[in-house]
Structures are given as C-alpha cells and as structure tokens.
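K.L.:
Please find the sequence and the predicted model below.
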Amino acid sequence: MARTIAKDHDQKRDNILTAAARVFANEGFDRASMAMLARDCGISKANIYHYYDSKDAILYDILETYLSALRDRICGIDLGGLTPQDKVHRVIREILMAYQGADDEHRVQINGVAMLPPEQQKVLRGYQRDMVVFLGDVLREAAPEVFAGDAAKLRGAVMSVYGMLNWYYMWQSGAGKQAREDYARLVSDLTLKGVGGL
C-alpha cells in the first residue's frame, strides 16, 4: 500500500526550502551539510531525506520554486492602459517588490544555477530569459528609436536595469515598501531620462 502524504507535507517542504536558502546564502552551498540543514530546520536529518535525497535536489527546488514564481509575477503584470513610460516604472517597481523577503533565495541564485546539471540549468535560465525578454519589450516600446535594430544595446540596457535592482538587497537589507517605491522611481527615471533628467 502506498504511503499517504501528511497533511502538513507542503508546509514542511516550504520550511525546509526557506531554511536551506538561508543556510546556503550564509554558509555557501559547498560548506552546507544535510546535518546543518536539519539543525536549522529543527527536524532530524532522516526527516529531510524523507523530502529530498540530496543537497542538489534541495538547491534545484529552491531555485525552481523561486524563479518560476518570480517569472510568473513579472511576466504577468497587467500593463493595460499605461503609457510606455508608465509601463517601465510599473515593471521596475514590481521587480523590486517581488524581491522583498527573498534575499536568501536571490543570493543563492547568483551562484547556485551554475552548480546544477545542464538540463536543470536550462529550465532555470529559461525563467530568467523570459523576464529579460519581457523587460526588453517594455524598454523597446518606451524608446523605439534608441533600440531600433540594435539588439546588443537593448540587451545592455536590460542587464543594466536588472543590475541596479538585483544588488539592492546588499546595501538596503530590510528596506520597506516606501524605500523600494522610491528606489524604483529613481531607477525608472534614470533609465528613461539619464542622470540629467533626475
């Protein structure tokens, strides 16, 4: 007879992922052990193995869960009725808000994707690519004359915007909603108008 799934299975799994992201972010994936993860989760090592057979499986689940949800949130933003410039601001704001509370997952993503097998990397990079394309479409619409026929320039602009947003947690740890709103407006204005337009 098949073993039944406990009622709190998903909650325990989520707790393991949250704790593991914290450990991987603070200790590094290579230095973290299953025993360390179990201790941080407050459960036995055997219990972790009930959910995951390896650290690699946990790493992939952290990143797949985080990046798929992030991609769905970003690429699902309703931009109807907005001007091209307002679309830029809405997307930049939403990216920054989506990062709130996910500093550990974000830090793990920086080096973690490259540690996984190629087929898993392909899935995760697909989520990242979707977000890059989405922001690129929004920037192109806001300044079609700037990016016409210049894919390299558009990619550079997209990567620059993500660069300004992706490292926010490093120097604004724990920033609240208003601080994120203000920074999103700064990045939007910088993107659309340059330093002289601030």
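P.N.:
That came through, no problem.
K.L.:
all contacts plus neighbour counts: C-alpha atoms, from now on.
P.N.:
Noted.
K.L.:
so what secondary structure elements neighbour the longest helix anywhere in the chain?
P.N.:
Secondary structure of the chain per DSSP state H: the longest helix is helix 118-142. Under the contact criterion of 3 or more CA pairs under 8 Å, 6 or more residues apart in numbering; DSSP states H and E, helix 118-142 touches helix 55-75, helix 84-99, helix 151-166.
K.L.:
In that helix, which residues are buried?
P.N.:
120-121, 124-125, 127, 131-132, 134-136, 138-142 (16 or more other CA atoms under 10 Å).
K.L.:
For the helices and strands packed on helix 118-142, give me TSV that also has mean neighbour count and distance to Gly194.
P.N.:
Listed next are these as TSV, based on neighbours: other CA atoms under 10 Å; distance: least, CA to CA, whole Å:
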stretch	mean neighbour count	distance to Gly194
helix 55-75	18	24
helix 84-99	20	13
helix 151-166	16	12
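K.L.:
second one coming, line it up with the first:
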Amino acid sequence: MARGRAPGYDTQREDILARAAELFATQGYPGTSMNEVAKACGVSKPALYHYVRDKSQLLAEIATSHVTRLQTVVNEVTALQLKPEACLRQLIERFVEEYAGARHAHRVLTEDVKFLDPQDQTRVLSVQRKVVTAFAQAVAQARPELVEASLNKPLAMLLFGMMNWMFTWLQPAGKLSHAEMAPVVADLFLGGLGAVRLDPVSPPPTRRTRPATKTLSTGDKK
C-alpha cells in the first residue's frame, strides 16, 4: 500500500514553490541551487526532493501555475460580459494587480521560460498565446477597424510591454502601488497621454522642510 501524504503536504509544497520563485527572480534560475532552495525553505535537501523531482520541475510548476492563473483571470473577466471598452479596461486592471501579487513568479515567467524543458516550454507558451489572443480579441472588439489593418495583436503586444515589465521599476514599497497604476495603464492605452487621470494616483508625500526664516520687509532691520 502506498504511503499517504503527510498533513500539510500541499501547504509545504506551495511554500517551496513560492520560495523558489523568489530565489529565481532575485538571483536567476541558473544561479540558484537546490541547496539554496532547501535552506530558504528550512528543510533538508533530501526532504526537498520529497516534494519536487528536481530544479527543472520547480521552474515548470512556477511558470505553469502563474500563466494558468492569468488564463483564469481572462476567463473571469470574459464571463462578466462587459461592453468592449469596459472589458478591455477590466482585463488591464486585473492583470496589473495580479502581477503585483505574484511579482516573483511573474519575473520568472518573463525571464526564465527559455530554461524550461522543451515539453514544458511548449505547454507554458501555449497558454501564454491564448492569453495574448484574448487581449487581441478584446482590442478588436473595442476598435473593430483595427482587425482589417492587422493592428489588434501588435497593439495587444505593446500593452503587454507596458504591463509585463513594471516589476523592473515599480517597487512594492514605492510611492505608487500597482493598484494605483492599474487605471493609469488603462487610461494611457485606451486614450493616450491626455486621457490619464490624476485622481487614481496618490499625491506624493509632503516633504518636511526647515522652518522658514522671517522675510525681511522694507521696515525690517538687517
């Protein structure tokens, strides 16, 4: 009889994937060893292999899980049956916020797919293409004339260029959050620079300055 999984197995496995994603994102997939993953997870290396076969499986599961979640977001938004522009805006805002909650996995997906085994790479890229196609269709529904000009997919790719690389400059502890930037990205894509509204963005914190010295008037003594 096969031995059953210990209580907490799934939770521990999810923690291992999250820790591995953080390591891959911060120091690169090739530069991360299974010893480092085990240490970060607080388990021995033999115990780590109880949860995953090898480092390539870690990478495949991180990438697959993230891209599958993105496909789920597309399905959820599509199910709302919104008007075309509202649907596209919802897709943009949901994706930006999704990236915020999975920034390590997202960085792994964008930078380390090339290290996947061919079969895993094909599977992940297949789901990615479906996500891009969904955005291209949303663009086409908002602007049907773009289809004849073959511009709906290139515009969708430009949109992903804005969203996908926000992690390189938008820091979690920065002045702006992903939630604040999500409607800005939607405004910019849908209406251009002139359509960007200032209200979703929190004003920068007031800088503390030294007490102002008294300004000399005509009657003041120097």
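P.N.:
In hand now; what should we look at? In this text, all values refer to a predicted model and were calculated from it rather than measured experimentally.
K.L.:
Next, the TM-score between them, please.
P.N.:
Remark: TM-score between the superposed chains equals 0.90 [TM-score structural alignment, normalised by the length of the first structure]; 195 aligned residues with a CA RMSD of 1.9 Å.
K.L.:
hang on, the earlier thing: could you check the angle helix 55-75 makes with the longest helix of the first structure?
P.N.:
Counting by axes from the mean of the first three to the mean of the last three CA atoms, to 10 degrees, helix 118-142 of the first structure lies at 20 degrees to helix 55-75.
K.L.:
which one in the second structure is aligned with Met164 of the first structure?
P.N.:
Matched by TM-score structural alignment, Met164 of the first structure corresponds to Met162 in the second structure.
K.L.:
distance of that match from Ala20 of the second structure?
P.N.:
26 Å (CA to CA, to the nearest Å).
K.L.:
Mind listing what's buried along the helix or strand just after the longest helix of the first structure?
P.N.:
Using DSSP states H and E, the helix or strand that follows helix 118-142 of the first structure in sequence is helix 144-147. Counting neighbours by 16+ other CA under 10 Å, one finds that the buried residues in helix 144-147 of the first structure are Phe147.
K.L.:
And helix 144-147 of the first structure, what does it pack against?
P.N.:
Using 3+ CA pairs under 8 Å, 6+ apart: helix 144-147 of the first structure touches no other helix or strand.
K.L.:
Could you tell me how far it lies from the centre of the chain?
P.N.:
28 Å (CA atoms, centre = their mean, to the nearest Å).
K.L.:
And stretch 143-154 of the first structure, by the same measure?
P.N.:
Using CA atoms, centre = their mean, the offset of stretch 143-154 of the first structure from its chain centre is 26 Å.
K.L.:
what's in contact with that stretch?
P.N.:
Defining contact as CA atoms under 8 Å, 6 or more residues apart in numbering, one finds that stretch 143-154 of the first structure is touched by 136, 139-140.
K.L.:
Name the nearest of these relative to Asp61 of the first structure.
P.N.:
Minimum distance to Asp61 of the first structure across those is 27.4 Å, recorded for Gly136 (CA to CA).
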